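**Q** Here's a sequence, model it:
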Amino acid sequence: MPELIPLPAFNDNYIWVLTEQHNPYCLVVDPGDAEAVIPFLQQQQKIPAAILITHHHADHTGGIRQLKQHYPACRIIGPAAEESRIQGLEQLVSGGDLLSVPELNWQCQVFDLPGHTAGHIGFYSAPVLFCGDTLFSVGCGRLFEGTAEQLYQSLQSLAALPDDTLICCTHEYTLANIAFALSVEPENVDLQLYLNLCQQKRHLSEPTLPALMATEKKLNPFLRCENSKLQRKFNQNSALALFTYLRRAKDQFKS
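**A** Presented below is the predicted three-dimensional model:
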């Protein structure tokens, strides 16, 4: 079975590496900082077969050039819709594409996930989902280039994945997201239990990720907007209206 490794970068980023024990090749996802990746690859004696990019923000792309210099054979794969904004892309993919990395005998489905950025994409190979800044544990990305409706639909497409999906997002925002979620649903006992679990992990300097889709469906307010009780609580008449309201409220929220 592949192993998922989140490499910390900057203040709260994770750069994901997918490896197999007896395979010299690996995948690297959203390398914002090559200096967080190269020492790990050298220590583990791994060679990146491919680098996957979900969107154009610098904290996800800043390490591409240096990694390509160290590992010239690796493929740089990213969103066709953001080709002009990401230097170094060599293979362009869009939603519905099937992507193969033969060195790892690995295939994935590409999802279009507009909202955080206009051309954001995700990569899914059961049970692993690399979703960039679209879906976080108990949260979702900010709206920088897309609309609330686009981001809502992107999240709905991810929520349709199986409950055992492992959500490999790229920021350690979980505790802050739980604080907001508790302001939305203070009576949600599962949220309080999850808070305790995540606090223990962070106290031990362990990541709270990957998150489990089944858990997110119970805890994440942005995946619970079809809940009629929540809609009534915040005087919203549809799931999209509640999502839009909550996304704006999160932008203003201070824990």
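
**Q** Every contact and neighbour count from this point should use C-alpha atoms.
**A** Will do.

**Q** Would you map the strands across this protein?
**A** For the chain, applying DSSP state E gives strands covering 3-9, 13-19, 25-29, 47-52, 75-79, 91-93, 98-101, 106-112, 121-125, 128-132, 135-136, 139-140, 166-169, 211-212.

**Q** Please generate a structure for the following sequence too, so the two can be compared:
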Amino acid sequence: MTMPLEIVTVPCLSDNYAFLLHDAASGRTALVDAPDPAAITAALKKRGWGLDEILLTHHHWDHIDGTKELCSTFGASVTGAAADAHRLPDLDRAVQDGESFDLFGHEVQVLDVSGHTVGHIAFYIPDSNAVFTADSLMALGCGRLFEGTPEQMWNSLSRLAALPPETVVYSGHEYTQANAAFAITIDPGNDALKTRIAQIDTARAAGEPTVPSTLQLELDTNPFLRAHLSSVKESMAMQNAEDVDVFTEIRRRKDNF
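**A** Next comes the predicted model:
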């Protein structure tokens, strides 16, 4: 039986996260997104790890800017979306929606999660119970729609919502406390959300991260995953609206919150 990857959360820049994925059997390590080479290199050296692969979710600078330096230092190879290759660092492996690839003996499934950008991908690793969503599904939120449409993002979130509920969601930013302040305006009667907000406030007061979360927790509390529920529609006076229209209105309100 394959042992799950050891996953380490690395705080980067002011509010980004990168993630180290270490396979104990082979001693090899991968990285999801490369915002800050200094922070990532320090985390690797602390553990005595090298860096063999870099997996990129999308082209925004705060997810890719450290790639070249890390490749130069460690000799890592780079994987990213074929659809985004023209604006990513040079790729050694270009992947697309529905494909799988091997990472140190672990299957990685590629999901197109366009919305925040077009060509944004997520990496789902079933045997490690992990999905790396960057700026698509986020803790209590979703990414702002810089390039994609509400329909694209709703479809992307719906695909992620269909993963096993125990899946651990590794998203790209520490936005959870701000997201929580908005979420309660959409879902004011949600007791699970109220409990989560108290936990978030405690964690942030102690300087602790709120990422990762679980998919089940997001399903229970994240308004962007709950646009199809009658309770949310009623709280927004949109009882008869289509799910995607409710999602669109939630995103509009968040943009103006």
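
**Q** Just give the TM-score of the two.
**A** With the length set by TM-score structural alignment, normalised by the length of the first structure, the two chains reach a TM-score of 0.95; 250 aligned residues with a C-alpha RMSD of 1.2 Å.

**Q** before we move on, the earlier item: would you format the strands of the first structure as JSON lines with distance to Leu230 of the first structure and mean neighbour count included?
**A** Listed next are the strands of the first structure as JSON lines, based on distance: least, C-alpha to C-alpha, whole Å; neighbours: other C-alpha atoms under 10 Å:
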{"stretch": "strand 3-9", "distance to Leu230 of the first structure": "34", "mean neighbour count": "17"}
{"stretch": "strand 13-19", "distance to Leu230 of the first structure": "31", "mean neighbour count": "22"}
{"stretch": "strand 25-29", "distance to Leu230 of the first structure": "35", "mean neighbour count": "24"}
{"stretch": "strand 47-52", "distance to Leu230 of the first structure": "37", "mean neighbour count": "22"}
{"stretch": "strand 75-79", "distance to Leu230 of the first structure": "35", "mean neighbour count": "23"}
{"stretch": "strand 91-93", "distance to Leu230 of the first structure": "37", "mean neighbour count": "16"}
{"stretch": "strand 98-101", "distance to Leu230 of the first structure": "37", "mean neighbour count": "15"}
{"stretch": "strand 106-112", "distance to Leu230 of the first structure": "28", "mean neighbour count": "19"}
{"stretch": "strand 121-125", "distance to Leu230 of the first structure": "28", "mean neighbour count": "24"}
{"stretch": "strand 128-132", "distance to Leu230 of the first structure": "26", "mean neighbour count": "24"}
{"stretch": "strand 135-136", "distance to Leu230 of the first structure": "20", "mean neighbour count": "26"}
{"stretch": "strand 139-140", "distance to Leu230 of the first structure": "16", "mean neighbour count": "24"}
{"stretch": "strand 166-169", "distance to Leu230 of the first structure": "24", "mean neighbour count": "25"}
{"stretch": "strand 211-212", "distance to Leu230 of the first structure": "22", "mean neighbour count": "19"}
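
**Q** can you put those strands in TSV and add distance to Arg224 of the first structure?
**A** Output for these, formatted as TSV (distance: least, C-alpha to C-alpha, whole Å):
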stretch	distance to Arg224 of the first structure
strand 3-9	27
strand 13-19	26
strand 25-29	28
strand 47-52	29
strand 75-79	28
strand 91-93	30
strand 98-101	29
strand 106-112	21
strand 121-125	21
strand 128-132	19
strand 135-136	13
strand 139-140	11
strand 166-169	17
strand 211-212	15
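
**Q** List just the one of the ones you listed that sits closest to Pro186 of the first structure.
**A** Nearest of the strands of the first structure to Pro186 of the first structure, taken as C-alpha to C-alpha: strand 139-140 at 15.6 Å.
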